[in-house]
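> next comes the sequence, and after it the predicted model I'd like to discuss.
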Amino acid sequence: MEWFAAGNYDAARFVLQRGIAALYLIAFVAVLRQFVPLLGSYGLLPVPDFLERAGSRAGPTLFRWRYSDRMVVATAWAGIAGSFALVVGLPQQGPPWVPLVTFALLYLLYLSVVNVGQVFYGFGWESLLLEAGFLAAFLGSNDVAPPLLVLLAFRWLLFRVEFGAGMIKMRGDRAWRDLTALYYHHETQPMPGPLSWFFHHLPRPFHRAEVAANHAVQLVVPFALFLPQPIASIAAGLMILTQLWLVASGNFAWLNWLTIVLAFSAVGDDQLVALVPALGPVLDDGSQATGDLWWVILVGVMAAVTVVLAVRPALNLMSANQAMNASYNRWHLGGAYGAFGSITRRREEVVVEGTSDPDGRTGWQEYVFRGKPGPVDRWLRQVAPYHLRLDWGMWFLALGSGAQHRWFTVLLRRLLEADPRTLRLLALDPFEGRRPCWVRARVFRYRYSTWHEWRASGHWWVRTVSGDLAAPLTLTATGE
């Protein structure tokens, strides 16, 4: 059954299994650190309230039968343990069913989290990680060769990510079509990184060339993933280089890193050895075995399911009304992906402040978030692939999404209470754990400073007040 075993892709399997597991590890660390203050029993959007409202519409989740904050913490630790085992390669040393069960456990645990995560888990890369973890379960162990059908399923997933993103850009915003999108993107993206200011100030002709290159990589190159080697490896290499450029220019959680990992599904061992000859002796030891009949049948069933699930996202790619980041089932498999179908031209930020003045007239001090822009002299950090969920929520809040206001009102109350778990989500509590008398939220217009302004002041941003989002509130004036 030479058609079943892809003996020339041991490096691809190595990167896929360990890379996906590493990103699951990061995702479960985020659950451990952020889930309870955001979604716990006393969180901003409590899961028990959500499950009472949503019922079966919430989708498959362990928490349907019972929810507790301790259970979430246990889920996170179980996910961390399973992910770490896969990263160091322990399950891969056994028969194929061992990594299969381990990845299946990670998938089901994280699915349980995503399906109750509400707006804080409403990102396309949550479904992408789930789908990648599901496919990784069928990559086998060191006892068998990587199944070709699984590698093709990974390439189809990568195709949807890249081609879907390219098509949504062309259909969604004129700035992508006239090559001006990057005049604005680095300044207005959700979570700028430490180099985003410098990217923004690159010459405009270079920005236009960036957009043109992006279109080529997302709209043309993905088709080469299904061509013979070395063409498929070259296509994957171009995607990896593009994603590394995006990693350097911003913070998009694990979206770019996961796309890089997926691209290795098209990288053959021979092509990798040609690039890095030192890997030759290591890759020569890969297994060529097909595996037992049960394994072949199981992989075949997975491939058949993938084909059935491919229909709706394929139709979506061809639709003039293409959906971006759409899940067509509650298992988050066979979804549609894409990003930045439209580009924001102006950046507005919600700045939360508090004061200890009983009259609320003076002494206002700013709460500083871990990743989003705040004080104008603060150089932003590289936080990706870690996901700062509250900070991303604040970006959507500044865009005027009404669905966000319910949790934001609760956030203000938690700040007035000086709730320790909520304060740990922030980079700086100006009151050092004490309760403020008042809090408020103002909207500021942000823009990057020019080179001249930066040299003169050391400020990365220039900001002006646009208006109020929440007038000054006291603890007695807030409600949940």
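Received it, and whenever you're ready, just let me know what you need.

> C-alpha from now on. contacts and neighbour counts both.
OK.

> what separates Arg463 from Ala427, distance-wise?
Shown here: Arg463 relative to Ala427, a distance of 20 Å by C-alpha to C-alpha, to the nearest Å.

> more neighbours: which of the two?
The residue with the greater number of neighbours, taking Arg463 and Ala427 and applying other C-alpha atoms under 10 Å, is Arg463; the counts read 18 against 12.

> element containing the more buried one, please.
In this assignment (DSSP states H and E), Arg463 forms part of strand 461-473.

> list of residues touching that strand?
The contact list for strand 461-473 (C-alpha atoms under 8 Å, 6 or more residues apart in numbering) reads 350, 360, 376-377, 438-449.

> hmm, Ala78 and Val29 touching each other?
No - checked against C-alpha atoms under 8 Å, the pair Val29 and Ala78 is beyond contact range at 10.7 Å.

> who has more neighbours out of the two?
Of the pair Val29 and Ala78, Val29 is the one with more neighbours under other C-alpha under 10 Å, namely 19 against 16.

> measure the more buried one to Phe120 for me?
Using C-alpha to C-alpha, we find Val29 at a distance of 15 Å from Phe120.

> same question for Leu129.
Here the criterion is C-alpha to C-alpha. By it, Leu129 lies 15 Å from Phe120.

> circling back to that earlier point, how far is the strand holding Arg463 from where the chain is centred?
If you compare the mean C-alpha spot of strand 461-473 with that of the full chain, they lie 29 Å apart, counting by C-alpha atoms, centre = their mean, to the nearest Å.

> okay, buried residues for that strand please.
By neighbour count on 16 or more other C-alpha atoms under 10 Å, the buried set for strand 461-473 is 461-463, 469-470, 472-473.

> reformat those as CSV; add distance to Phe138.
Converted to CSV, the buried residues of strand 461-473 look like this (distance: C-alpha to C-alpha, whole Å):
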residue, distance to Phe138
Trp461, 48
Val462, 51
Arg463, 51
Leu469, 49
Ala470, 50
Pro472, 55
Leu473, 54
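
> what helix or strand does Gly133 sit in?
Here Gly133 sits within helix 124-136, counting by DSSP H and E.

> just list the residues touching the nearest residue to Trp364 once chain neighbours are set aside, thanks.
Setting aside the residues directly before and after it, Trp364 is nearest to Thr355 in space (C-alpha to C-alpha, 6 or more residues apart in numbering), at 4.6 Å. Thr355 sits next to 362-365, 436-439 when contact means C-alpha under 8 Å, 6+ apart.

> structure B:
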Amino acid sequence: MIPLRYTRNLFLRAFCIVYLSAFLSFYIQIPGLYGDNGVLPAKAVLENSKHKTLSAKVHYQPTLLWLAPYLGLDTNYALDVLALLGAFLAFTGLVSQKFCTIPLFAGLWSLYFSLFQIGQTFVTSSYDEFLLEAGFLAILVAPLLPGRKKGSKGASSDFVSFWLVKWFLFRFLLTVGLTKFISGCPKWWSLTALYYHFQTMPLPSPLSWYSHHLPDWYLRLIQIFANVSEIVLPFFFLVPIRSVRLTSFVFQIVLQICIVLTGNFDFSNMLIVTLLLSLLDDQFFYGRKKALSRWTIVGKIVNVVIFGGILYGVVNLYSLKFGGTHIESNIAFTKIQFDNVLSQGLTYTIHFGLLSLAGTVLYTLSHVLFDNQGSGSKTVGIISTVFYGIVAVLLFFANAVPLASLHPTSNSTVAPSVRTVYNRLHKLHAVNQYGLFPRMTGVDGRPEIILEGSDSIEGPWREYNFLYKPGNVNHSLPFVAPYAPKLDWQMYWAAYSTYEKQPWLLSLTHRLLVGKPEVLALLDKLHSPYTQKPPRYIRGILYRYKYTPWSQKSQSTWWVRERVSEYFPAFSRDSPALIEFLKARNLLPTLSKQTVNPIWKQALDSIRYVTNHLEATLLFWSVLTAGLALICTSGSGKK
């Protein structure tokens, strides 16, 4: 049995980095998004509760924010405490392995779940649910207490808990890949989706412009690589052949690096890379070279055969034809054939997963029973394996529900009792349904909402600029991941809707009209007007953006745009229509009536003052660098 102790430790510390980015992202944006003067005040969510007792309130909205009055805090400062405490715990787990235990990860999950409960529309991108589900599994991976024996191989339950991580990652990638074809989107089916993807993604990176101008045949090959990586390769996460898993790991890492370089997708790619560590073992990091055993040679041969077969299948299923300067490709299977395979394949996939889980549990039990260790350790190992095995079976069947729901045939086979388990776990976001970007949008150009202000209804109108989303056609966009700019991200989705269905957008407009500094801090104040005095009117204009052609790469212009229509009419701060709209949705800013302990207030205001003087991404990388420096200087990073 190859040990997993070092792999587990690396996995948990990497997870702490993900949590660190998530909590810091939330903390930076609390005043502008969730404060009393924010776009969607958090206290409005809590005030909707008519319950009197603490237990009834927690049942209505499970969040630690209900404890704020008992700690001498109001909702605003309680949010700061939760986010800072989460960042502190994540930093602690990063710099010291001995703190990476179940209590720490249970605390991290509880804190982020509490923040998620008041996140409203700004936590609907699926990535927050992705973190919560993965964080729930990290609790199972973490040890109950710090390891004491330096030479310990780790707990026997590591194999079962890591199997759950691999199954979750398998289900996530498979679902993301399949939904692109299930949606019937003609761009995914014609292998032309990447012609538009780099231009229409929510937050492009500086390299997105260059990726958009890659040759068409090359973009088609990249899409094929992504399809295979998401739909085919995840099956090999669960096979018992080490060399096959390692090869799958390499391909997945290449895909994630490409995504990170060409787009800003919050902390999701960092989290996927962390989950991919479950495919490794300690031998990958410090294994010594030794003579190849018979099984190792067989495994390598099987690895070559499998990936050779995948290459052969790709050539046939995508009709690859190799020319002199390019490679032609087209999907060679029909939608009917895909649907027929999917209807039966999902059921076989679930059976395959159950067989893999059973094999993992039996494999672990056999090593516990026949390993040369004391009777006490053997008893603990058996109890631990059985316990984690039962938990794994429960989570497996709950995970099977969203997977089976991808097709009506397999969905109809789900037992009501299994669906009940899923529903209860889904309320905790411990199991979720995914399917990112199933249809390619913005084929004719990406829609963008531009907010314009003026002191006269006749104009002139001047634009507000955001920090991370397209606006000024002469401004390139920065690398921002793993920081998650929730306002910029949500502006992207609002452009595909109407302002009546996006009440937060008019709330943002009202805050700008009254000049709330907390909200202005979320915008690009260096390139935006009215930072000193708010305008009298603000309106929303819908534009269509496209990248400039390759021939203009020497110029400073990155985008060309054309006006489409008025997104919402001009409003003043006292506009009756605007006031009534916000009042009906309890979105008018109000002063907090809760008292705050002066010691809490002074301490939290001091921290906020310091962090307000640092750019968001710089704050994260500074904290991360400090953590890594502590690891190096203290020697705590040694296995």
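Noted; the coordinates are in hand. Source: prediction; values computed, not measured.

> circling back: now, the contacts of Thr355 of the first structure that are in helices?
Here DSSP state H is the test, and those give no hits in helices at all.

> ok, back up a step: Leu129 and Phe120 of the first structure: which has the busier surroundings?
Leu129 (25 against 20).

> quick one: map Ala235 of the first structure onto the second structure.
In the second structure, the residue matched to Ala235 of the first structure (TM-score structural alignment) is Ser248.

> mind listing what that match touches?
Taking C-alpha under 8 Å, 6+ apart as the definition of contact, the neighbours of Ser248 of the second structure are 233-234, 236-237.

> which of the residues you listed are buried?
Applying a neighbour-count criterion of 16+ other C-alpha under 10 Å, the buried members of the contacts of Ser248 of the second structure are 233-234, 236-237.

> in helices, which of these fall?
Within those, membership in helices is found for no residue, as judged by DSSP H.

> now render these as TSV, adding distance to Leu346 of the second structure.
Supplementary listing: these in TSV, determined by distance: C-alpha to C-alpha, whole Å:
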residue	distance to Leu346 of the second structure
Leu233	15
Pro234	14
Phe236	16
Phe237	17
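
> pick the one among those closest to Phe105 of the second structure.
Proximity of those to Phe105 of the second structure was ranked by C-alpha to C-alpha; the top entry is Phe237 with 24.5 Å.

> still on that earlier bit, and the helix or strand harbouring the match of Ala235 of the first structure, how far from the first structure on average?
In the assignment (DSSP H and E), Ser248 of the second structure maps to helix 242-262. The superposed helix 242-262 of the second structure is, by mean C-alpha distance after the TM-score superposition for the first structure, a mean 1.0 Å from where its aligned residues fall in the first structure.

> what about the strands in the first structure?
Along the first structure, counting by DSSP state E, strands occupy 347-355, 365-366, 368-369, 426-428, 438-448, 461-473.

> closest to Gly40 of the first structure out of the ones you listed?
With respect to Gly40 of the first structure, and counting by C-alpha to C-alpha, the nearest of these is strand 426-428 at 17.2 Å.

> what packs against the closest one?
For strand 426-428 of the first structure, the elements it packs on are strand 368-369, judged by 3 or more C-alpha pairs under 8 Å, 6 or more residues apart in numbering; DSSP states H and E.

> how about the helices in the stretch 151-300 of the first structure?
For the stretch 151-300 of the first structure, the helices identified by DSSP state H, counting those that start in this stretch occupy 174-177, 185-188, 196-200, 204-219, 231-249, 255-263, 269-275, 280-283, 293-309, in order along the chain.

> as a markdown table, these with distance to Arg70 of the first structure would be great.
What follows is the helices of the stretch 151-300 of the first structure, written out as a markdown table (distance: least, C-alpha to C-alpha, whole Å):
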| stretch | distance to Arg70 of the first structure |
| --- | --- |
| helix 174-177 | 46 |
| helix 185-188 | 38 |
| helix 196-200 | 39 |
| helix 204-219 | 43 |
| helix 231-249 | 34 |
| helix 255-263 | 29 |
| helix 269-275 | 45 |
| helix 280-283 | 43 |
| helix 293-309 | 34 |
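
> nearest to Leu412 of the first structure, of the ones you listed?
Across the helices of the stretch 151-300 of the first structure, Leu412 of the first structure has its closest neighbour in helix 185-188 (24.9 Å, C-alpha to C-alpha).

> how close does the closest one sit to the second structure?
Here helix 185-188 of the first structure, set against the second structure after superposition, deviates by a mean of 0.6 Å using mean C-alpha distance after the TM-score superposition for the first structure.

> so who does Thr611 of the second structure touch?
Taking C-alpha under 8 Å, 6+ apart as the criterion, Thr611 of the second structure is in contact with 28, 619.

> from Leu46 of the second structure, how far off is it?
In this view, Thr611 of the second structure and Leu46 of the second structure are 27 Å apart by C-alpha to C-alpha.

> swap in Leu582 of the second structure?
The spacing between Leu582 of the second structure and Leu46 of the second structure, counted by C-alpha to C-alpha, is 17 Å.

> ok, Lys501 of the second structure next?
Using C-alpha to C-alpha, one obtains 22 Å as the distance from Lys501 of the second structure to Leu46 of the second structure.

> again with Leu79 of the second structure
When distance is defined by C-alpha to C-alpha, Leu79 of the second structure is 12 Å away from Leu46 of the second structure.

> these two: who's more crowded?
Neighbour count, other C-alpha under 10 Å: between Leu79 of the second structure and Leu46, Leu79 has more, with 26 against 18.
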